[in-house]
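S.K.: Need coordinates for the below:
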Amino acid sequence: MSLGDDHQSSGGYGGTGQTRTRLPDNGGDAFGGARRGGRSSSRSLITVVGVVVLLIAAIAFANRGGDDSASPDDATDKPKTSATAPSGTQPVQSGFAHDEQGAQSAAANYAVALGSANMFNKAKRDAILQALIVPSRVAGFQASLDKAYSPAFNKNVGLNEDGSTPKGYTFVSRTSPLGTKVTENSPDTATVEVWCSGLLGLAGQNSTAPVTSSWFTITTKLEWTNGDWKIVTHSQKDGPAPIPGDDKASSADEMAKAVQEYGGFTYAR
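M.R.: Below you'll find the model as predicted:
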């Protein structure tokens, strides 16, 4: 039964539960007189209710008319929409709660940072690692990722060998967490799996590496260090991936415009 399947009243229209029967118009019939008097009272009540309803409707219409007749100057005072482009101001990067939920929030947000286009820039990548990795492992992560983000890899995703974006193109690298799962947890450590979708590629005409989507799961072991969750180990595997839908792929220009107009998230959860 749907929410709209309410039980109907067993009475007649109006829910009185009685059926009105009009008796013959006989002036000497007391019951007939009573019936006629009842109908007259009902009509009076209906008239009063009708007047009230019309009055309320008139007030509502007048108010609506007042809104519609606003001056052009008033219309210009309405908030204007704007694209969610990055403001350049970095949000707080620390302060996750010292509990299981805080660990999940940290893992999801760290997935966003580690999957961003900033990782293709050496200076920005090192700054991200300094903020997210336990101090004792920062140097190891830096060395490993310096090898991973090699000139050959940069060229493979459509960038210049130094990681810069070719003129006339828009580079896309974004990770979007879809859910998290804690597989191990203790007061000061947690292992969190983050299921993600991602975009990677170069948007623009004649791109040799157009933007494609992917699905993967990141496993992050976290440790509570210096008042915040920090990454101890980080790994990634493919999937789970859904069956592709029937969406028509956007043009290179449409994709580049979307990336420029819709700023990526820094915080994910």
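S.K.: C-alpha only now, for contacts and for neighbours.
M.R.: Noted.
S.K.: Contact partners for Ile218?
M.R.: Contacts for Ile218 (CA atoms under 8 Å, 6 or more residues apart in numbering) come out as Ala111, Glu193, Val194, Trp195, Cys196, His234, Ser235, Gln236, Lys237.
S.K.: To compare against the first, here's the next sequence to fold:
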Amino acid sequence: MSYDDETDGFGSGAGGAGQTRTRLPEGGTGDVYGGARRPTRNSRSLVTVVGVVVLLIAAIAFANRGDGTDSPRTTDTAKGTAPTAATGIRPVAGKHAGIPSGYARDEQGAQSAAANYAVALGSAEMFDKSKRDQVLESIIAPTSVGRFRRTLDQAYSPDFFKNVGLNQDGSTPEGFTFISRTSPIGTKVTRFADDKASVAVWCTGLIGLAGEGSRNPVTDSWFTISMELAWIDNDWKVVTHTQKDGPAPIGGDTRASSADEIADAVNGYGGFTYAR
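M.R.: Sure thing, here's the model as predicted:
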């Protein structure tokens, strides 16, 4: 969802592509299912494979175990990881108005904040005036709350509600499920200082009405949100926000699900607390 690129609008917009090689049977017969069979794996090879799998599971469990301590600060060992690799920084434990809070005062903390704020600003709660105000009070810098509120009160107008299939007051028509959800794909810091940070969040989003006969079916979109954050009252707060389309991948050939399947998925699968 996007109101106006490069404005204070909010939305519900790469990685390398792998290649798969299929090995055909030798012999040139052209029979995909024929040809010589592979030799049967002996018991020693099977024991080796099982042993490796057990060790891998143990390593993953050890790496993810919690010790009940607070989130650590960024360490030098995390700086050498790949851009999309997990860093090991634990998710924040605090919440304010249902939104994760209490981020570290470092680059990773700023990225975690921006990712979670993108989720909040692209949620269905933003279509309800009272809930929207709670979100803004929770994550926007005090000096910017008034500007954000005025801009969004104008954006969430009866005409806009009508365009996405809602009633003029923003309520959902009977028999339908309204969906607006943003999922961050990745984050990056474009500028950082001790009390300021600029973070870009690459996202995909869902928006629309799920239900029989919907004229506004749920669709997906890809966009990038850029936020200017400031360190205020021991946490990161949003000062400015812009959005632009893409990067968007080529659509796959997955069969579109029914309206009921989409509604059940969104209602049945909860969101995440994002941590960089």
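S.K.: Just the buried ones from the contacts of Ile218 of structure 1?
M.R.: Burial by neighbour count, 16 or more other CA atoms under 10 Å: within these this picks out Ala111, Glu193, Val194, Trp195, Cys196, His234.
S.K.: my read: the second one touches Glu184, true?
M.R.: In this case it means Glu193 of structure 1. No - applying CA atoms under 8 Å as the test, Glu193 of structure 1 and Glu184 come out as separate, 9.9 Å apart.
S.K.: follow-up on the earlier one: narrow the buried ones among the contacts of Ile218 of structure 1 to those in helices?
M.R.: Applying DSSP state H to the buried ones among the contacts of Ile218 of structure 1, the entries found in helices are Ala111.
S.K.: Including distance to Val138 of structure 1, could the buried ones among the contacts of Ile218 of structure 1 go into JSON lines?
M.R.: Shown next, in JSON lines, are the buried ones among the contacts of Ile218 of structure 1 (distance: CA to CA, whole Å):
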{"residue": "Ala111", "distance to Val138 of structure 1": "16"}
{"residue": "Glu193", "distance to Val138 of structure 1": "21"}
{"residue": "Val194", "distance to Val138 of structure 1": "21"}
{"residue": "Trp195", "distance to Val138 of structure 1": "24"}
{"residue": "Cys196", "distance to Val138 of structure 1": "24"}
{"residue": "His234", "distance to Val138 of structure 1": "12"}
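S.K.: which residue in structure 2 lines up with Leu159 of structure 1?
M.R.: Counting by TM-score structural alignment, Leu159 of structure 1 corresponds to Leu166 in structure 2.
S.K.: Let me see the contact set for its match.
M.R.: Thr172, Pro173, Phe178.
S.K.: hmm, try it at 7 Å
M.R.: With contact taken as CA atoms under 7 Å, 6 or more residues apart in numbering, Leu166 of structure 2 is in contact with Thr172, Pro173.
S.K.: now Val172 of structure 1
M.R.: Ala117, Leu199, Leu200, Gly201, Leu202, Val211.
S.K.: what's the helix or strand for it?
M.R.: strand 170-185 (DSSP states H and E).
S.K.: Which part of structure 2 matches that strand?
M.R.: The aligned range for strand 170-185 of structure 1 in structure 2 is 177-192, by TM-score structural alignment.
S.K.: Would you mark the buried spots in that stretch?
M.R.: Thr177, Phe178, Ile179, Ser180, Arg181, Thr182, Ser183, Pro184, Gly186, Thr187, Lys188, Val189.
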